[in-house]
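*Asks:* Fold the following and give me the result.
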Amino acid sequence: MTLQSDALSALPVTALKGVGPKSAERLARLGIECVQDILFHLPLRYQDRTRVTPMQYLRPGDEVVVEGEVEHVEIRFGRRRSLLVHLSDGSSRIILRFFHFSAAQKNNLKAGLALRCFGEVRNGPACFELIHPEYRVVEENGMAMAEETLTPVYPTTEGMHQISWRDLTGKALELLNSSEQGLQEWLPDELLQAYSLMELSAAIRYLHRPPPDAQQQLLLDGVHPAQQRLAFEELVAHQLSLRQARQLQRLKQAPRLSGAGDLRQGLMQALPFELTGAQERVLEDISADMQQPVPMLRLVQGDVGSGKTIVAALAALQAIEAGFQVALMAPTELLAEQHMKSFQQWLEPLGVD
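*Replies:* Now for the predicted structure:
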């Protein structure tokens, strides 16, 4: 099956085998509607299931793969009924504990059966335990196939198990691999080369199925080159969207706010301090923007006590001098009260209510 690159964004998730209306509804809760959305639903972390750990080397808290033979199975009654599967690999033994199980599951877990299990090691009354581990039967003709990549753990929603996510992403990756061009590359080649960035399709493949020798700490910290590739593109898209929004905003009309400057001059003369050079530069920029026939887009940033409030007061006076009313908004009631007191102290002597 061969797909054009843009087909992945047009192909609904229901086109994947095993995805019915209910699964599609669950995926929609996460904003996933097409195959491309699945590819960009990236793992939160990874589990290493590429190697089997002998039971004698287990430690509490480790997430491990163990392999052994079922010695016996029992149902233990206590505060909570549980199914206990005693497993041994010859070097030691461990218990698989299931609080939720069926009669069929119990009957299928018979003595002599070889299992490969994955779970978190916990202390138990008699020995180490795995609580509700994932497991599969090791065929009689050989060992179970080891995982070839790190196992991804995805952000999920109710009704979507991690096994389902791995199956979905596996099918989506198969479609990506069969696509003639992969995912659409929006970054130009010269930019990719200048910053030594991975191709988008390669980065997606890597993050969904990292090799066993992948540097897990880099992935956990979000600084792996594959993650940096996606972060770079996201930042570029964010900057472009802001630039577009700014251009659209510049098409809107706004009244020119200017005045003789008497009120502003009066306030500055009444202040018991002089404005800093930084405050004067900011005021010049704000004053120039307010006199333009388009909305001002400006953010004043400064530490606590740097004098942002007096800058706001002087900007408000420019609007008042131009014959307009001014509203000052604050994020909290306490801050609003503080600003009101400051403005009353500064503006009432100027005859501004």
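*Asks:* alpha carbons only for contacts and neighbour counts from here, please
*Replies:* OK.
*Asks:* Quick check, I95 in contact with L87.
*Replies:* Yes: with contact defined as Cα atoms under 8 Å, I95 reaches L87; the gap is 5.9 Å.
*Asks:* Those two: who's more crowded?
*Replies:* Under the neighbour definition other Cα atoms under 10 Å, I95 and L87 were set side by side, and L87 has more, 27 against 22.
*Asks:* Just say helix, strand or coil for the more buried one.
*Replies:* Here L87 is recorded as strand under DSSP: H, G, I helix; E, B strand; the rest coil.
*Asks:* Please list all residues in contact with it.
*Replies:* For L87, the contacting residues are 68-72, 93-96, by Cα atoms under 8 Å, 6 or more residues apart in numbering.
*Asks:* change it to 6 Å
*Replies:* 68-71, 93-95 (Cα atoms under 6 Å, 6 or more residues apart in numbering).
*Asks:* export those residues to CSV and tack on distance to M55 and secondary structure?
*Replies:* Listed next are the contacts of L87 as CSV, based on distance: Cα to Cα, whole Å; DSSP: H, G, I helix; E, B strand; the rest coil:
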residue, distance to M55, secondary structure
G68, 9, strand
E69, 12, strand
V70, 14, strand
E71, 14, strand
R93, 6, strand
I94, 7, strand
I95, 11, strand
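*Asks:* so which of the residues you listed comes closest to P212?
*Replies:* Top of the list for closeness to P212, among the contacts of L87 and by Cα to Cα, is G68 at 22.5 Å.
*Asks:* How about the closest one: what's its closest non-neighbour residue?
*Replies:* D89 (4.3 Å; Cα to Cα, 6 or more residues apart in numbering).
*Asks:* Here is the second sequence; please produce its structure so I can put it next to the first one:
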Amino acid sequence: MAHLQKLTDLKGVGPKLAQQLEKLNIFSLTDLCFHLPFRYEDRSRVIPIGGLHPMRPAVIQGEVRGASVVFGKRRSLLVKLQDHSGLINLRFYHFNAAQKNQMSVGTQLRCYGEPRRGASGLEMYHPEYRVMEDGLDDESEPRLTPVYPATEGITQQRLRLLHEQTQELLRNHAVDLPDLLPDLLPDLLPEQWREQWRLPGLSEALLFLHQPPTHVNLAELESGQHPAQKRLILEELLAHQLSLLQLRAQVQRDSAPAILGDHALRKSLLAQLPFSPTGAQQRVTDEITADLQQPYPMLRLVQGDVGSGKTLVAALAACDLLQAGYQVALMAPTEILAEQHLKNLDGWFAPLGIRTGWLAGKVKGKAREKALEEIASGHAQLVIGTHALFQDDVHFARLGLVIIDEQHRFGVHQRLSLKEKGEHSGMAPHQLVMTATPIPRTLAMSAYADLDTSVIDELPPGRSPITTVAISEQRRPEIIQRVQEACSEGAQAYWVCTLIEESETLQCQAAENTAEELRAALPQLRIGLVHGRMKAAEKAAIMDAFKAHELDLLVATTVIEVGVDVPNASLMIIENPERLGLAQLHQLRGRVGRGSAKSHCVLLYKAPLSLTSKQRLQVMRDSQDGFYIAEQDLQIRGPGELLGTRQTGLQMLRVADLQRDADMLPQVQAMAQDLWLKHPATVGPLVQRWLGNAGRFANV
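*Replies:* Predicted coordinates:
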């Protein structure tokens, strides 16, 4: 056993099982040790068969009184088990000859399962069982039975047998026989930390969590508060922080253009605007300017609530690079948002002699060739586009800054490929990441620790607050009447259809049907329709007509979620809001309240609402603060959905939970810095242990 390192070295693990274990992210013995139970069952008490309750799992022990193969709709093995208090049927649909032979009359079985009512009294389907030798219980010390995350083809019993083998190794390791297990689980935390925080050793913590004694405080264990769990949570969060510090250090080893100048282009841009930047916009711009003066890449995340003016901040950041002769790429997740940026930025930069380039998926043929040529030659100085900017045939002459809008919509690999487009000149581009979906503090500390963060926490003057109400679909006629009244008084309104189907066709059809219904109900109003399947020119024409108040009511799918700015629109109806996340609802609502008129948002829901939906709609009624809404969204939905593919590792946390363990993050951040500076040799092994292959996804 001295050289046990691979999964296939374990008894019973061949290539096929090893492949199945990979579906559970178990590639090594270390992974197996960290594959922890997600709950526990107390199987230490045997219940008399006569005392069983339907649907309540229990352990029973008795004598086999008969076993036969029964042919009904499906062939099954029926075993009658009896103890002093009664009789129960055990039914197995999947069985082999060896199993049938095991069930000879007089055999003592101990079974665990869930009794259900069957044709002849209580039955247990596919109980876990073992044959009791001479009727004796061979468990010397009662322990809770672990239940592990499993996958098709791997039973709990199989997993427990594998875990028992690794635990045996851990025990040998724990009692000071390291020669048996040279490198499996070294304790990587400094000794003084373990003493200071009274943390158990790593092997000790793992052994405990795989087989806790029955007298353990189960509530403490289920809430993740047991010291053995705390030890692992701390180490896992630490590994994530360290992986981000590694990433940051790696990025800052690259060279980037240090931009020093007189800001002449920036001053010209501001001079032609009909408004001045807010204090918050000015502060964030100063932070970006300081970053751009360094000879290594800027990595900055700008968070700003809906309508806080991130586009202007991005434009001001672009000015200094453009003035110094570099190209700037701005990428947005949807064509409608990218088009909005193109319109705004071209309007600002064209009078200053800056040429914009445009590249989206639908730019084809000759137009695409021309766009690629302009980007490659440097003729296009400010390049705006969608995912199309990632494609292999896109080459920049001198890329100095990458601006990514709504970055949680992009996959990690995509951002990496855009960064690489600036590296052929020996320089890495600066990176500015923007989001109008405020990121809860706990997520920012854990998922974005590699980025410096700026917050635009001030809205431009003249914005009006939005009153939000939730109203049942049954009152739809009243709402239609309300739209009629508002529009006849000169206001404009949005009616958003949110049929969240996989099929975009169905979404568009729903919007078309709603538009027809509203045209019939409101014949005197000018009603437009916009959805994702329209041609860009058609969409733009309708949006322009709405902006010019040639339309009173715009029926739309969620394509208007970001980037659409019509100050006169002061009423929004959102159908089926219960189907959307809070961040998306907040984004949609942000399309109104952009002018000085009092604005309203109606959430037209279908009853009955689930508890989660009720919570969401209540949050929307309570607040317009994007950060508060993001915190609530995190509590309701959890971090996985909010992060998208930003940091693949964070969605695969094994023991830590970003919500439950948020209070540990400040301490973990400080410890990560300490470890980074004073114990650099442990950083790599810690990251490898907890993130393994996921660590490389962070390389953005």
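*Asks:* After superposition, what is the TM-score?
*Replies:* Their TM-score after superposition, calculated using TM-score structural alignment, normalised by the length of the first structure, is reported as 0.85; 347 aligned residues with a Cα RMSD of 2.9 Å.
*Asks:* Near the residue nearest to G68 of the first structure, how many other residues are there?
*Replies:* When neighbours are counted by other Cα under 10 Å, D89 of the first structure registers 18.
*Asks:* Translate it into the numbering of the second structure.
*Replies:* The equivalent of D89 of the first structure in the second structure is D83 (alignment by TM-score structural alignment).
*Asks:* contacting residues for the spatially most central residue of the first structure?
*Replies:* With the centre of the first structure defined as its mean C-alpha position, the nearest residue by Cα atoms, centre = their mean is L44, 7.6 Å away. For L44 of the first structure, the contacting residues are 153-154, by Cα under 6 Å, 6+ apart.
*Asks:* quick one: it from G259 of the first structure, how far?
*Replies:* Plainly put, L44 of the first structure is 56 Å away from G259 of the first structure if you go by Cα to Cα, to the nearest Å.
*Asks:* go on, I163 of the first structure?
*Replies:* Counting by Cα to Cα, the gap from I163 of the first structure to G259 of the first structure is 67 Å.
*Asks:* and these two? which has more neighbours close in?
*Replies:* More neighbours sit around G259 than around the other of I163 of the first structure and G259, counting by other Cα under 10 Å; the figures are 16 against 12.
*Asks:* check which helix or strand covers the more buried one.
*Replies:* With elements taken from DSSP states H and E, nothing contains G259 of the first structure; it lies in neither a helix nor a strand.
*Asks:* So which bit of the second structure is the lengthiest helix in the first structure matched to?
*Replies:* Ranked by number of residues, the top helix in the first structure under DSSP state H is helix 225-250. Matched against the second structure by TM-score structural alignment, helix 225-250 of the first structure falls on residues 227-252.
*Asks:* Counting neighbours, which bits of the matching stretch end up buried?
*Replies:* Of the residues in stretch 227-252 of the second structure, those buried under the neighbour-count criterion (16 or more other Cα atoms under 10 Å) are 227-248, 251-252.
*Asks:* same thing with stretch 253-269 of the first structure?
*Replies:* Buried positions in stretch 253-269 of the first structure, judged by neighbour count with 16+ other Cα under 10 Å: 256-259, 263-264, 267.
*Asks:* Likewise for stretch 343-353 of the first structure?
*Replies:* Along stretch 343-353 of the first structure, the positions that meet the burial threshold by neighbour count (16+ other Cα under 10 Å) are 343, 346-347.
*Asks:* next one: stretch 52-65 of the first structure
*Replies:* For stretch 52-65 of the first structure, a neighbour-count test (16+ other Cα under 10 Å) marks 54-55, 58, 63-65 as buried.
*Asks:* same question, stretch 5-12 of the second structure
*Replies:* So stretch 5-12 of the second structure, judged by 16+ other Cα under 10 Å, has buried residues 5, 7-8, 10.
*Asks:* got it, and stretch 61-76 of the second structure?
*Replies:* Within stretch 61-76 of the second structure, the residues scored as buried using 16+ other Cα under 10 Å are 61-67, 76.
*Asks:* mind checking the end-to-end distance for stretch 359-369 of the second structure?
*Replies:* Counting by Cα to Cα, the terminal residues of stretch 359-369 of the second structure are separated by 10 Å.
*Asks:* what stretch of the first structure does the host helix or strand of A511 of the second structure fall on?
*Replies:* Under DSSP H and E, the secondary-structure element containing A511 of the second structure is helix 504-521. Aligned by TM-score structural alignment, helix 504-521 of the second structure corresponds to no residues of the first structure.
*Asks:* What's the first helix or strand after that helix?
*Replies:* Counting by DSSP H and E, the next helix or strand C-terminal to helix 504-521 of the second structure is strand 527-530.
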